[in-house]
Structures are given as C-alpha cells and as structure tokens.
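Q: pasted the sequence and its predicted model underneath.
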Amino acid sequence: MRKESAVMGTAFREQMEQLMNRKSLLAVLVSGLMVTGVQAAGSQANGYLFGNIGQAEADGSSLAKELDGLLAAEADFWGLGFRSSFDDKDTAFKIGAGIQLNRYIGVEFQYTDLGSPEYKGSITDGVDTLTAKVSGDTDGYGMNLVGTLPFERFKLFGKVGYHKLETEASAKITDGFDTVKIKDSEEEWVTSYGVGASFAFTPQVELAAEFERYQDVADDYDVDMASVGLRYNF
C-alpha cells in the first residue's frame, strides 16, 4: 500500500509540476501579449481637439493706397483735402480637430475666422463731408500638415496648410444726403504656413502658442495670425 501511495504521490507531483509549468507558460504568454498590446496602442493614431484666439494683421497697404488714390483724385477735382485711416488688425480665432498619426506627423482640420480689416476715408469742405468705409470679413475651412518635435512636456511644431476662404467685402459711401452700399464676396484657395510651441499640463491638456501666415487672401493681401489656445488629446 505504501508503495502504491508513493507511486501515486510521485504521479501527482509530476502532474502538478506539468500544470504549474503550463500556468507559467500561460502567464508568460499573457504578459507578452499585454506588453505587445500596450506598445501597439502607443503607436496608434491619437485624436485631439483645439481652439485658439488671437489677433490677425492684414498686409493691406496696397489696397489702402489704391483707395487713397481714388479719394485724392476726387478731393483734387473739388480743390479739397482728404484724410484716411486703415485698421489692419482685428480679433481672430480658429477651432478644429486633428489626428496625430505618430509622434512626429499629424493632420489638422479647422475653421478659421481672420477678422475684418477696415479702411475709412473722408473729404470735407468744412460744412459737408463725404465719407467712405470699406471692410472685408474673411473666414473658411482648411487643413494643415503638422510636423512635431516632441520633448518630455514641451513640443515644437511647424505646419503647412491649404484653405478655402471666403472674403465678404462691403463699402459704404455717404455724402451727408445719400448713402450708397456695395457688397461683394470672393472665394479663394490659399496656402498657409506656421510655427508654434506647446506645453502639456497633463497628458490630455496642452497650452499652445502659434504664428501663421495666410497668403494671397482674396487674391490681394497676406494675413498674419498670432494666437494662443488649448489642445485636448484623447
């Protein structure tokens, strides 16, 4: 009986060892799969949302000179003087979403409002005054290709973009008696480029500062936009 018990005990220990070996192998396999899954998840594309607000500055000096020329010609005809001003700065903002394809390359889709530069001019004889006011409001949609140089919590990035922007121009001319209003709109595909930096408060929330230039807006002038904003990663 003792011999049989010893044999049974030996057989039981061998079965237990085999079972433990299988469990160890299973644990190794599960651990390996978990590590592989984490690594794969780290290389998958991540999305983010962003919103920026800042100031746009339109390089509309050539347009202002052209309007000055029209008023100057009218003033010279009547022997009068004129004065004018051009406000080339306005509040601007953008909102959008992006996909970070890997640590270095991303794609963004955005809506942008570049504000409205405004020209004012007037001619007066001391009694009657003719005034002219011209403005152009630009906004639209586009996309950017973004290259990122990441550090621990700090990132540097550059971007190039292509956007379909619509400029709604309006003019109002008043001579003290009558008022004439003119409106027109123009859509253009424009290119942009920009640079910026961001700082991560948490893995999800970043503060970003950017400078961008939109070229040949309304096929006439460039617009520079400096902004700050928040980015939410998910």
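A: That came through fine.
Q: C-alpha from now on. contacts and neighbour counts both.
A: Will do.
Q: now the helices for the chain?
A: Remark: helices assigned in the chain by DSSP state H are 2-43, 61-78.
Q: quick one: the strands in the protein?
A: 46-58, 81-87, 89-100, 105-113, 118-124, 129-150, 154-174, 179-200, 205-217, 221-233 (DSSP state E).
Q: any chance of a markdown table for the ones you listed, columns distance to residue 26 and mean neighbour count?
A: What follows is the strands of the chain, written out as a markdown table (distance: least, Cα to Cα, whole Å; neighbours: other Cα atoms under 10 Å):
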| stretch | distance to residue 26 | mean neighbour count |
| --- | --- | --- |
| strand 46-58 | 31 | 19 |
| strand 81-87 | 72 | 16 |
| strand 89-100 | 35 | 19 |
| strand 105-113 | 38 | 19 |
| strand 118-124 | 72 | 20 |
| strand 129-150 | 38 | 19 |
| strand 154-174 | 41 | 18 |
| strand 179-200 | 39 | 16 |
| strand 205-217 | 39 | 19 |
| strand 221-233 | 35 | 19 |
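Q: reformat those as a markdown table; add distance to residue 73.
A: Shown next, in a markdown table, are these (distance: least, Cα to Cα, whole Å):
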| stretch | distance to residue 73 |
| --- | --- |
| strand 46-58 | 25 |
| strand 81-87 | 10 |
| strand 89-100 | 27 |
| strand 105-113 | 34 |
| strand 118-124 | 11 |
| strand 129-150 | 13 |
| strand 154-174 | 16 |
| strand 179-200 | 19 |
| strand 205-217 | 27 |
| strand 221-233 | 24 |
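Q: and here is the other one:
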Amino acid sequence: MKNKFALALLAAASLPMAAQAESSYVGAGIGAAEQVLAITEGTYKDKDVAFKLFTGFNFDKNFGVEAGYTDFGKAETGGKLSGSRARSFYAAGTATLPLGEKFAITAKLGLAKNRTKQLMVGEGDDKKKKTDALLGVGATFAVTKNIAAFVEYENYGTVAKGKNGSLKATILSTGMRFSF
C-alpha cells in the first residue's frame, strides 16, 4: 500500500509541471540484462536482451523524476525448460551533473515494482512480486537540443525471493531520449 501511495504521489506531483514542455522527455533503450538466481543447488547467471521504455520530467538542469518499464528477457537455469522471466515498473528521482554543453553524468534512485515468472520443470510456473530499490548511473550526450543518447547501468535489486532462493537483475543499456 505504501508503494502505491508513493508512486501515485510522485505522479501527481509531476503532472502540473508537465506544462513546461522543454523539461519533459520520453525514451527507449536496449541492452544486456543479467539475472542471477541463487538457490540451494547453486548460483546460475544468464544474460538476455532487455529493453526499456520511460518518461520523465526535469525540475531544473540537475534534478528530476522518471518512471518506466523494463523487460529483462528470459534467464535459463537448467536448459530451455527452466528459468525465469522478469520485468519491472519503476519510479525514481534523477540527478544530473552537466560536464559542458553536450555531456552529463546521471544518477537514479527509486523504487522498482518487480514481477517474475519462474519456469520450473515438472513443477509448473511460480509468479512472484517484489518491490526493491533501483539504483542507476549513466552518461548522456546531447545530439541536438531535444535528442540525447545515453548509456546506463541499473541495478533493480532482488526481483524475486522465495523459500528456496532469490533472483537479482541488472541491466546495461543504451538508447535515445527525446525532450519536448
């Protein structure tokens, strides 16, 4: 309940400011997601193609908010018949440190509402939901006044936790951001 309230409060606070068009943006990215499954039998790591869609608002040149969706793809742990599929909806505060007119370093801190589907041989599917902290760092390059390219690393924390183990997910992505 607290998570839903925090996300709703964040969204409501940013709505009146959306009228300042030059501070709003949308974007998309693609990259490599790594899922690490730690269970009693061992630790399994797998990578897959991930994508994300997001929107945000900058209060000024240094601070803003962002919300988005990330799909981590599928991680296989025991062949094609077992593994996990994970995705996340997130809301975060952003901080930007401009390094000249075209480059900037960015940071992100927020909450990620993670959903996973564990695919287990002979046991069926197990769906989990877990909220955890989202941490991200990256860099942007202004291609034009309204278009920026980015590279970003994000850690979504523990996306699933069960009685037999846990699943963590990270993503290294690149993409474009469009201001309007």
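A: That came through fine. None of these values were measured; they are calculated from a predicted model.
Q: kindly provide the TM-score of these chains.
A: Remark: TM-score between the superposed chains equals 0.79 [TM-score structural alignment, normalised by the length of structure 2]; 156 aligned residues with a Cα RMSD of 2.1 Å.
Q: among the helices of structure 1, which is nearest residue 234 of structure 1?
A: Residue 234 of structure 1 lies closest to helix 2-43 among these, at 12.5 Å (Cα to Cα).
Q: what's the residue closest to the geometric middle of structure 2?
A: The centroid of structure 2 falls nearest to residue 70 when counting by Cα atoms, centre = their mean (5.1 Å).
Q: distance of the aligned residue in structure 1 for that one from residue 61 of structure 1?
A: Aligned counterpart of residue 70 of structure 2 in structure 1: residue 112 (TM-score structural alignment). According to Cα to Cα, to the nearest Å, residue 112 of structure 1 stands 23 Å off from residue 61 of structure 1.
Q: same deal with residue 232 of structure 1?
A: According to Cα to Cα, residue 232 of structure 1 and residue 61 of structure 1 sit 38 Å apart.
Q: check residue 144 of structure 1 too.
A: 28 Å.
Q: do the same with residue 2 of structure 1
A: As judged by Cα to Cα, residue 2 of structure 1 and residue 61 of structure 1 stand 108 Å apart.
Q: show me which of the two is the more surrounded one.
A: More neighbours surround residue 61 than the other of residue 2 of structure 1 and residue 61, with 12 against 7 (other Cα atoms under 10 Å).
Q: quick one, what contacts that one?
A: Applying Cα atoms under 8 Å, 6 or more residues apart in numbering, we find residue 61 of structure 1 in contact with no residue.
Q: please apply the same query to the one 3 residues further on.
A: Taking Cα under 8 Å, 6+ apart as the definition of contact, the neighbours of residue 64 of structure 1 are 86, 119.
Q: ok, residue 111 of structure 1 next?
A: Contacts of residue 111 of structure 1 (Cα under 8 Å, 6+ apart): 94, 95, 96, 139, 140, 141, 142.
Q: max pairwise distance over these: which two?
A: Applying Cα to Cα across these, the maximum distance is between 96 and 139, 13.5 Å.
Q: and the gap between the residue lying closest to residue 151 of structure 2 once chain neighbours are set aside and residue 161 of structure 2?
A: Leaving aside its chain neighbours, residue 151 of structure 2 sits nearest to residue 174 (4.4 Å; criterion: Cα to Cα, 6 or more residues apart in numbering). Noted for residue 174 of structure 2: a distance of 28 Å to residue 161 of structure 2, by Cα to Cα.
Q: again with residue 178 of structure 2
A: Here the criterion is Cα to Cα. By it, residue 178 of structure 2 lies 36 Å from residue 161 of structure 2.
Q: next: residue 87 of structure 2.
A: In terms of Cα to Cα, residue 87 of structure 2 sits 14 Å off from residue 161 of structure 2.
Q: and stretch 71-84 of structure 1, end to end?
A: Using Cα to Cα, the two ends of stretch 71-84 of structure 1 sit 9 Å apart.
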